[in-house]
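Visitor: Predicted model follows, preceded by the sequence.
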Amino acid sequence: MSKKQNLTLIVAASENNAIGKDNQLIWHLRDDLQRFKSLTSGHCIIMGRKTFESFPKPLPNRTHIVVTNQQNYKVPHGVIVVHNMEDALDAALEDKHPYVIGGGEIYKQALPFADKIELTRVHEAFEADTHFPELNLNEWREIQNIYHPKDEQNDYAFSFLTYERI
């Protein structure tokens, strides 16, 4: 992987690292969705097949790179299909700041390549079938922490946390 590429994992995870259930997000946080859109717009977004299939259609103003084991996986025009994380990173080489957007298995595969993590920590525990990997805090340092209380737009209190690899 080219060192000019700064790979960021972007995720919303609960206190128990839950990120999804039945291929759906567990919560709706307007501020988190707006942050996701502003950070990822204009960039490559790398995701697993199930995450891609959870969207009604490809997200605007982003290059979608889908990692799947399915050899003949059919996608809309403009979506790139690859079969492993190395190929996903190669497909994103033109982007100096690609994002990995999930799901759980893809985060695990991408974690060793990541330079940064944009984590929305939802201050609640949830039942889930998909989780974000546990971070080794000897490898990561928190460089930003912005707390948001629960309000009429956001069903739960949360914090925007930014980690950089040490």
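Guide: Structure received.
Visitor: Only C-alpha atoms from now on, for both contacts and neighbour counts.
Guide: Fine.
Visitor: Can you tell me the SS state at the residue nearest the centre of the chain?
Guide: With distances taken as CA atoms, centre = their mean, the residue of the chain nearest its centroid is residue 101 (2.3 Å). Taking DSSP: H, G, I helix; E, B strand; the rest coil as the rule, one finds residue 101 in the strand state.
Visitor: OK, contacts around it?
Guide: With contact set as CA atoms under 8 Å, 6 or more residues apart in numbering, residue 101 has these partners: 9-11, 45-47, 107.
Visitor: Try it again at 6 Å.
Guide: Residue 101 makes contact with 10, 47 under the criterion CA atoms under 6 Å, 6 or more residues apart in numbering.
Visitor: From residue 151, how far off is it?
Guide: The spacing between residue 101 and residue 151, counted by CA to CA, to the nearest Å, is 25 Å.
Visitor: can you check residue 108 too?
Guide: From residue 108 to residue 151 the distance is 32 Å (CA to CA).
Visitor: Which of those two has more residues huddled nearby?
Guide: Taking other CA atoms under 10 Å, residue 108 and residue 151 do not tie; residue 108 has more neighbours (15 against 10).
Visitor: Quick check: what element follows the helix or strand harbouring the more buried one along the chain?
Guide: For residue 108, the host element (DSSP states H and E) is helix 104-110. Following helix 104-110 in sequence order, the next helix or strand is strand 116-122 (DSSP H and E).
Visitor: which residues sit against that next one?
Guide: With CA under 6 Å, 6+ apart as the criterion, strand 116-122 contacts 8-14, 158-164.
Visitor: okay, pairing it with this:
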Amino acid sequence: MIIMIAAVAENNALGKNNELVWHLPNDFKRFKSLTTNHHIIMGRKTFESFPKPLPNRVHVVITRQKDYNPEGCILVDSIEKAIAICPENEDSYIIGGGEIYNLGMEHADILEITKVHHSFDADAYFPEIDKTDWQLVESEENFRDEKHLYDYTYETYIRR
């Protein structure tokens, strides 16, 4: 299965200046739990936003830069090639950024969304989830606390 995973604000904001504009430690834990031991597909800018490669994951980086060669990554120049590299019988995750989510939407089987209940100024946005194509099958509300400044909901969508 191809699964897109993202934390998305009420206005579909993902981030600004190649950074998230919120800090939700529980969402980071969920992301780690879901993506560990799987292939993760991302754009070059998303890869560069990490201080180092994420442990216990196969990094598939989409880039048009011919001379780009980070250690330990599989490099491809299209979403189709990225998906083709992933094992067919395993879950693989598309993890961003905005352009890659737009390209990946037609290929995804599942959306794992953390809906952050706030709007943010951003320069990267998640594509609109068309409810005629996607069915919400699971929803778990989480409320702000001393470590989480915003309410947020984990949402799982499957393609209709």
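Guide: Structure's in. What do you need? These figures come from a predicted structure and were not determined experimentally.
Visitor: TM-score of the superposition?
Guide: TM-score of the superposed chains, computed with TM-score structural alignment, normalised by the length of structure 2, equals 0.98; 160 aligned residues with a CA RMSD of 0.8 Å.
Visitor: hmm, back to that, for ChimeraX, write a command that selects the buried ones of the contacts of strand 116-122 of structure 1.
Guide: Buried members of the contacts of strand 116-122 of structure 1, defined by 16 or more other CA atoms under 10 Å, are picked up in ChimeraX with:
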select :8,9,10,11,12,13,14,158,159,160,161,162,163,164
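Visitor: now, among the contacts of strand 116-122 of structure 1, which is nearest to residue 89 of structure 1?
Guide: Minimum distance to residue 89 of structure 1 across the contacts of strand 116-122 of structure 1 is 11.4 Å, recorded for residue 8 (CA to CA).
Visitor: what stretch of structure 2 does the helix holding residue 108 of structure 1 fall on?
Guide: Taking TM-score structural alignment as the measure, structure 2 aligns residues 98-104 with helix 104-110 of structure 1.
Visitor: average distance between the matching stretch and structure 1?
Guide: Superposed on structure 1, stretch 98-104 of structure 2 shows a mean distance to its aligned partners of 0.4 Å (mean CA distance after the TM-score superposition for structure 1).
Visitor: Relative to the whole chain's centre, how far out is that stretch?
Guide: Mean-position distance between stretch 98-104 of structure 2 and its chain equals 9 Å (CA atoms, centre = their mean, to the nearest Å).
Visitor: again with stretch 142-151 of structure 2
Guide: 21 Å.
Visitor: coming back round to it: just the contacts of strand 116-122 of structure 1: which are in strands?
Guide: The strands, defined by DSSP state E, take in 8-14, 158-164 from those.
Visitor: roughly how far apart are the aligned residue in structure 1 for residue 62 of structure 2 and residue 45 of structure 1?
Guide: Residue 62 of structure 2 maps onto residue 67 in structure 1 when the alignment is built from TM-score structural alignment. To residue 45 of structure 1, residue 67 of structure 1 is 11 Å away according to CA to CA.
Visitor: Same check on residue 90 of structure 1?
Guide: Using CA to CA, residue 90 of structure 1 is found at 13 Å from residue 45 of structure 1.
Visitor: So which of these two has more stuff around it?
Guide: Ranked by neighbour count (other CA under 10 Å), residue 90 of structure 1 and residue 45 place residue 45 first, with 25 against 13.
Visitor: Show me what that one aligns to in structure 2.
Guide: By TM-score structural alignment, residue 45 of structure 1 lines up with residue 40.
Visitor: looking at this, residue 28 of structure 2 is in a helix?
Guide: Yes - Residue 28 of structure 2 sits within a helix when classified using three-state DSSP.
Visitor: I'd like the distance between it and residue 57 of structure 2.
Guide: 15 Å.
Visitor: Among these two, which residue is more densely surrounded?
Guide: Applying other CA under 10 Å to residue 28 of structure 2 and residue 57 shows that residue 57 carries more neighbours, namely 16 against 12.
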